[in-house]
Structures are given as structure tokens and as C-alpha cells.
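**Student:** below are the sequence and a predicted model; questions follow.
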Amino acid sequence: MTALHDWPATALLAAYQKQELSPVDVMQSVIAHVERWEPQLCATYLYRPEAALAQARASEARWHQGAPAGLLDGLPVTIKENIATRGDPLPAGTAAVTLVPAAADAPPAARLREAHAICFSKTTMPDYGMLSSGLSSFHPLARNPWDLSKGPGGSSAGGGAAAAAGYGPLHIGTDIGGSLRLPASWCGIYSLKPSLGRIPIDPPYQGRAAGPMTRTVDDSALMMQVLSAPDVRDSMSLPPQDIAWRTVATTGADFIKGKRIGLLLDAGCGLPLQPEVRAAIEQAAALLESAGAQITPMQPFMTPAMLDGMDRFWRMRSLTDLQALSSAQRDKVLPYIRTWAESAEGMSGNAVFQASQQFHQVRLATVKACSAFDFVISPVAPHVAFAAEWPSPTNDPLRPLEHIGFTVPFNMSEQPAASINCGYTAAGLPIGLQIAGARFDDLGVLQLSRAFEQIRGPQKPWPLPPG
């Protein structure tokens, strides 16, 4: 039998409804599994098993009375460390931050609590979320459950590792350039970066989004029913909309028929595409075409100047943040981050302005390139998981963003984009397919993801803890 910690959320809810399972049994299974894995993975922060069991017992009583209090009642969930939870500090992954309890739940955490999910742990991230890695000056080094010598990606590092390892079915992370999709790709899970404002977040920032991290598309659609409620704290929050999230569960492969899908195999910038990644994406495109999609190869629309401009602007923003710290605090920041940010010293006002304009140029180019298609597919990243100890795939602070050419355009264009596993390397490392849709078509991205999930073929068993 499948262990309870491996059950999808949709199946758990059905079992709760029939009183075939108890949230207490599920939470106990998750806790036992976390304790087997966590010494190796280091994915959790503020892990609270006893409080989780108390929540599970309360949920069990509600289900026995036939009166669940919310859509996610009794389902285990983790929350990325930078999403505020009331009373808990937000280290932002770095030892340089003064730990101050948050005054209130940020919108995603508030929605999960209102739905009575069991929020049993936060998950780890790298310093300031500025790495695609689990390397942090505050948290222990996070690792990838598929291969402990590799990292899980980032900055939603702990969330990706936790989902792949089976720390329950539901996890939430954030993404400003690929921080949901990169760990999803490298950990073999599913994640949706929604349209900007679809899931309110506090504080909001250009391109920043929160999103689900799950093993199945259905579970992400379930989370979207809860997370997509508007919140006034996010100035970019979208207005209320009745979206048929529930239809994702009944979406079949026939959804693919007639869809116009662009195939992007060249990001136009950054690292070259690894042959095994290319082969997996081409195979995914062939599967979609055989199911009735119209696949059209695309020319790259990003340029090195666009990526470099965004990089330079983010360096200056981070330098400004570092300069606000005391010298003792700055000394605690990862040297890689400091070297990267301090390289912006001496930038002129004109140079900063020109760098800032590249965000809009990326937006214009992305929207134009995608306008001829219903969806665009591509690699999530040009390569698979890399050494856990490395801050970035290049291990070079002056070439830090060479891997986000496929992901960052959809942050700037505000379009929804997902990562779904589409294959493995000869060494067994997962490879993610990115599915991007038109702005606001989050439901369509989930539906195409669900359809692809049904035609992609058998998946490797999820990794098990050592020993």
C-alpha cells in the first residue's frame, strides 16, 4: 500500500469524507517520514510536529462530525520561509537579518490557515532568495532527494525538496525569476507560477509571485481554489473571478487537440542547452503533437542585453540593501552574494536607469513572441540539478543568472508558467518542461499540464530516505 505521506491531497480529502482515514494518521505518517529524511535534506525551518498533531486532532473531530471547516481541512502543508506567518521571524535565508516576529500572516499563509490546512513547517531558502540553490548563511545546506550530492534548486529550495521527498502533499513557494519552476524541474515535481496578482502576496514586487508546489497537477489546482482569493494588501491583486479550478481534475488528453503551441529551444541568452534536456523537451513536444497539438518552432526573443540589464539592476538593489546593514551584519551574508552585489558599486545613474528599462523590454518581447500561440513550451532550465554546495550553476558571482533565460521572461510579462516533469537523465535526475500560457489563463496552463500528465508515460518511483 502507498504510505499516507505519499497520498495526493485530493485522495486524502476523499478518504476523510468517507471517514476511511484520519488527519491524525496522515500527520503521524508525515512526521515519521520527515524525521527519516530531514537529517539529509535540511528542508525545514520552524518544524513543529506537536502543534501539527494538535491541529490534526481538531480536524479529525470536525470530520467525524461531518463538518470540515475549510477546503483543505486536515491536509499537511509547508510554507516557504519568506512568506510571513504570524509570530514567526523571517530570516530571508540569511544570518544577517535581525529576527523579528511577523505581526500577521501574509496572504498565502492566511488563506491556508482559513482553509484549515495543517501548517506544520516553514521551508528553507538561500540568502535573500537570490540564488537558485539551497545554500544559505542561516539554514543548513538543503539537498535534492533524487541525489544528495545535488541541490534542490531555489530559491524555493526547501519546498522543492520537501515535495519530492514526500513531506505531505501541499507546499507553497515564491518566484521572481524562476524560483518555483527551477526547483520543481530539478526535483521532478509540479509547480505553477501564476499570473501576477492571481495569488496575492505581501510585500508585492514586480514579477514576484507565490505558487503551489505539489506532486500532481490536481493538487496544485486544489490549492489555487484557496490561494487565489483577492487581498487588499497586494496592490497588484487581481479582482475576484469565478475560475473553474475544479475542472482540472476532469481534463483529459483531448484538451490538447487543436491547441497552437510554440516550441522554444533557444533562450537567446545564458547557458547552452544540455543534450539530455533538449531530447526530453523534443520528446514532450512530439507527445503533444501526436495528441493533436499544432507545434511550431520559435525563434529566441530574449537577448543577452536584456538578461544582463536585469542582472545589473538587481545587483544595485541588493547593494542598496547591503549598505543599509551594519558592517557586522554584512559580514554574515554569503560571500557570493556580497561579491555579486558589490560589483554594482560605481554604476552611474544613467547605467541604473538603462538597466531598469530591460524589464519592460523583456515584457514587450515576451508578449509579442507568445501572441501567436495558445501556449508556449520550453525547458525550465538549460541543465539539470547541479552540485549542492554551489550557489549557482556557473559557481561564478559575475555570471549568476545564466540559467533563467527560459523562466524570467514570464515573470516580467505576468504570464502563468508551470514546470512539469517530462523525463530523466541517464543518471536519473528529473527534467522539467515549462508550459506558459496567455496572461490570466492560469486555468488553461493547469489544464494543459493535466493533459500532458496523462500522456507523458510512467514516472520513476519517488526517492526514499537513505537506509
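**Tutor:** In hand now; what should we look at?

**Student:** contacts, neighbours, all on C-alpha from now
**Tutor:** Will do.

**Student:** just the helices in this structure please.
**Tutor:** In the chain, the segments counted as helices under DSSP state H are 9-17, 23-41, 49-64, 107-114, 157-165, 181-187, 217-227, 275-290, 304-323, 327-330, 335-342, 349-370, 408-412, 442-455.

**Student:** want to compare, so here's the second one:
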Amino acid sequence: MSTTATALHELGAAELVAGYRRGTFSPVEVAQAVLGHIERWEPHLRALYLLRPEKVLEQARASQARWRRAQPLGPIDGVPVTIKDNIATQGDPTPLGTAAVPLLPAAADAPPAARVRESGGMVIAKTTMPDYGMLSSGLSSFHKLARNPWDLRKTPGGSSAGAGAAAAAGYGPLHIGTDIGGSLRLPAGWCGIFTLKPSLGRIPIDPPYMGRAAGPMTRTVADAALFMQVLARPDARDSMSLPPQDIAWDRFDAGPDKLKGLRIGLLLEAGCGLAVEPEVQRAVEAAARLFERAGASITPMKPFMTQAMLDGMDHFWRMRSHVDMKALPPETRARVLPYIRHWADSAEGMGGEAVFRAFSQFHATRVAAVAACNAYDYVISPVSPVPAFDAHLPSPTNDPLRPLEHIGFTVPFNMSEQPAASVNCGYTGSGLPIGLQIAGRRFDDLGVLQVARAWELVRGPQRPWPVPPSEALQHVD
């Protein structure tokens, strides 16, 4: 075997498939390498839920047999995959990150999980998330606290917390998260990985919800493009899914020439929430200069979000959660994180008119985002105004009455249904990654991947991925 077992967990999905096809190594060897790597990292990161090595090896042996017969099930047969807690997998409980949900086995795989199984993907584990996915951190009343592999004192972000940490730490190449206001892009930005929040409905999901999307979380654009071939297949359970479309995901790499002549808007102020920290702004401005050198036209944009839009969405989500929690028995409700309970309970006094006005801000955000982006082919911005914050905090403000002050750049593209990616564009003085958001017009998912790939080619060398701490180091609790 020309590739050593210790390096197998570092290989991308296409490299693994090529190796299986040549017989250079097997899915069983890859499974063993990934499980060994997880064993060194996981006591520090706490990124996984339902890690069952024997089930992983059982899948690996079945994949190995298929490859020996030259009959792989699909483009990711034998490739390690993790799936977020809130994406149902048949027979497994779906706790949604909270101790308040009964641990009942799911009746069926949700669409993204079903597509993975149909294509032979090797499910390593589920990944952790905060209570109900309502935090941008790894804090949970059910899962252990997830941490950022770049700095164990920091959060990986959320709500796809474990997925972001797992991708950065090298728990295999493919990970699936979800996003309703930034839950793919925030952990991707803070963990230095790549993600695509696709156009609404591009990847079917169940249950569907306004603005909710599933997406790939990977170290590279190439792996995300390969994964899109699998995840974007149709599923009738999603009433909001797009019609099936034969998209040439394999043409994700158009090279730096993709940037020539593009009209790119540069958004450096969200118009609401926290101010952009200087290190973040400098990194995004430097990225814009590289885009310009590559032939794109860069135009500064005025902010189009308002605090009223952000507050309206926040207040409506509070009421939704308040109604859900009010239906719980008192002893069950008490298990929810106090921060989430306080946030939801603050909506108790809202009347019908206030709820309607709050809900109307979703449409106002959609209209404003589409109008602001109309003059450009793509829009670049920070993913977050701040780098990764303390792991123990539920949000950057640590204030349940100001919980969403960091999502002003991400949430509008959920409501406008536009594809938006996060890709690393630099590091803080302390070595934390800084995410660049690339948003495209609705349905231009492939174009966003191509621009992100062009950025990978022009951005220069990246820092090495984090490695597990020394076993002599005390585990952080």
C-alpha cells in the first residue's frame, strides 16, 4: 500500500474512490484509520454522537466486497460520512441536541441520509448540535460540549457544531449539516472548512421549513462538489424541493479564469447586529483585492439588512419555540438549556399583531436581499463579524435577548433562498480561521462552487490542519 494507514484519514473523497478503484487501499483500511484518528481527537472535541465502530467496520467490509466486484453503489461508496444529529437515520434516536426530546428510534432515513446509504457512503457517526439547533455554538443539554480543533477553548460554531469540528479535525472527508440562519456557514467559517448552503430545495430535507437547508461540510470545494452529486437527488418528502435537474457538478473547477469579468459586490457592513471586528474586515478586504487582481470587478455595497428585520425574525422564532416548549410537561421543559428557555419565554406576552409584524420581516428580508444582489453576479462578505468565541458561551453576546447579533451576513440568504458558501480567507493574530461568504443568485449553486474553487486557487497556501493534542495534555472540561 503506497499510502500509509496514518494518512488515509487525510485523503479527499475523490482520492479515496480512486484508491479503491485501483486497489491501492480498501474501505476497511480507511475505516480503521479514521476510527483511530477519531480515538485520538474525540476526547478533546466531543464532536460525535452514536459512534459505533463495529457498525462502521460492517459497512466498510460490505463496501470492500462491492469494490472487489467492481460494483460500487455510487460516487461515494466506502467514503466516510458524518450526519448531523437532526437528520434522521433509521433506527436511531434524534435528540435534536436537547435532553427534552424522548429518545425514540427514527422510522426512516431523512432524505440526505437516504442518499448517502443509496450511494454506499460509510456512515461513521452522527454529529452533535445545540438544543433544537437554536444556538451558534456547541453548547447542549444532551451532548457534551463541542470544541474547536484550532483552539479547544473556542466554539466550533453551530448549530452544525460537531460537523464543523469533525471536518476540520479530519474525521473523514464528508459531513452533512443544516442551516436556517447560518448553521452551516458559521461553523465552517470558524473551523476554516468549506460549506455550501444551497438554494432552498436543492437538497431535499425532511421536515422542510422556511429557509432550512442541508448542505455538505468539507475541507475542499472538490469534496463538496462530489457530495452534491449525491445529496441533490430528488425526494418527494420535501414539499419545497426543486425539480430534479442534471447539474454538471463535476465542472466545479473552472479555474481562476472563472473570476474574469465577474461583477462582485463587497458587503462589509451587515446593517444590523455586531460590528465587524478589524481582523475580520482586513481579511475580507484582502480577499476582495485578490478577486480584483484575478479580473473581477469589485463594487462596495451598502448594507441592506436592518435591525428591525433581524429582530422580527428573532421574535418570531422565539414565539415558535415558546409554543413548542409550552406543550412540554414542566419536568421535561426544565431539561432545556436555561438560555434557550429564557429566550423562548420572552415571547410570552406577544400578541397576534406583534407576531404578524415579526413574521413579515422574513419577506422584507427576502425582498431586500434579492434587490441588493441584483446588480452583481456574486456577493462576498464576512461570514461572521467576529471570530470563534468562548466554547462555554451560547452566543457571542451571551445575552438571550440579543442572541442573533452575529448572523446579519448569513440569514438574509436563507430567506432569499440564494446559494451561499463559506471558505477560509485568513486567520486572526491568535490563529483562528476567518470565513469568507460567497453568495450567488438563486439556483446558481454550481456557479458559487466555481467561484469558491477559483478562490482556493488564488488565495495562497493555508495553514496545516489542526492535529490532536498530546495525550499527555489534560483533557479540557
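**Tutor:** Everything's here; your move. As the structure is a prediction and not an experimental result, all values here were calculated from the model.

**Student:** and residue 71 of the first structure, which of the helices of the first structure is closest to it?
**Tutor:** helix 217-227 (7.5 Å; C-alpha to C-alpha).

**Student:** what sits against the residue at minimal distance from the centre of the first structure?
**Tutor:** By C-alpha atoms, centre = their mean, the mean C-alpha position of the first structure lies nearest to residue 180, the distance being 1.8 Å. Neighbouring residues of residue 180 of the first structure by C-alpha atoms under 8 Å, 6 or more residues apart in numbering: 154-156, 160, 173-174, 191-193, 211, 213.

**Student:** which residue lines up with it in the second structure?
**Tutor:** The equivalent of residue 180 of the first structure in the second structure is residue 184 (alignment by TM-score structural alignment).

**Student:** how about the strands of the stretch 51-200 of the first structure, start to end?
**Tutor:** In the stretch 51-200 of the first structure, the strands defined using DSSP state E, counting those that start in this stretch lie at 76-80, 118-123, 170-175, 190-193.

**Student:** how much does the third one stray from the second structure?
**Tutor:** On the superposed models, the aligned residues of the second structure are on average 0.2 Å from strand 170-175 of the first structure, with distances taken as mean C-alpha distance after the TM-score superposition for the first structure.

**Student:** show me what that strand is packed against.
**Tutor:** Counting contacts by 3 or more C-alpha pairs under 8 Å, 6 or more residues apart in numbering; DSSP states H and E, strand 170-175 of the first structure packs against strand 76-80, helix 157-165, strand 209-214, helix 217-227.

**Student:** quick revisit: could you export the strands of the stretch 51-200 of the first structure as a markdown table, including mean neighbour count and distance to residue 272 of the first structure?
**Tutor:** Converted to a markdown table, the strands of the stretch 51-200 of the first structure look like this (neighbours: other C-alpha atoms under 10 Å; distance: least, C-alpha to C-alpha, whole Å):
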| stretch | mean neighbour count | distance to residue 272 of the first structure |
| --- | --- | --- |
| strand 76-80 | 28 | 30 |
| strand 118-123 | 26 | 31 |
| strand 170-175 | 29 | 23 |
| strand 190-193 | 33 | 24 |
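
**Student:** would you list the ones you listed in a markdown table and tack on distance to residue 69 of the first structure?
**Tutor:** Below are these laid out as a markdown table (distance: least, C-alpha to C-alpha, whole Å):
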| stretch | distance to residue 69 of the first structure |
| --- | --- |
| strand 76-80 | 15 |
| strand 118-123 | 12 |
| strand 170-175 | 18 |
| strand 190-193 | 26 |
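
**Student:** out of those, flag the one nearest residue 467 of the first structure.
**Tutor:** Taking the strands of the stretch 51-200 of the first structure one by one with C-alpha to C-alpha, strand 118-123 is closest: 23.6 Å.
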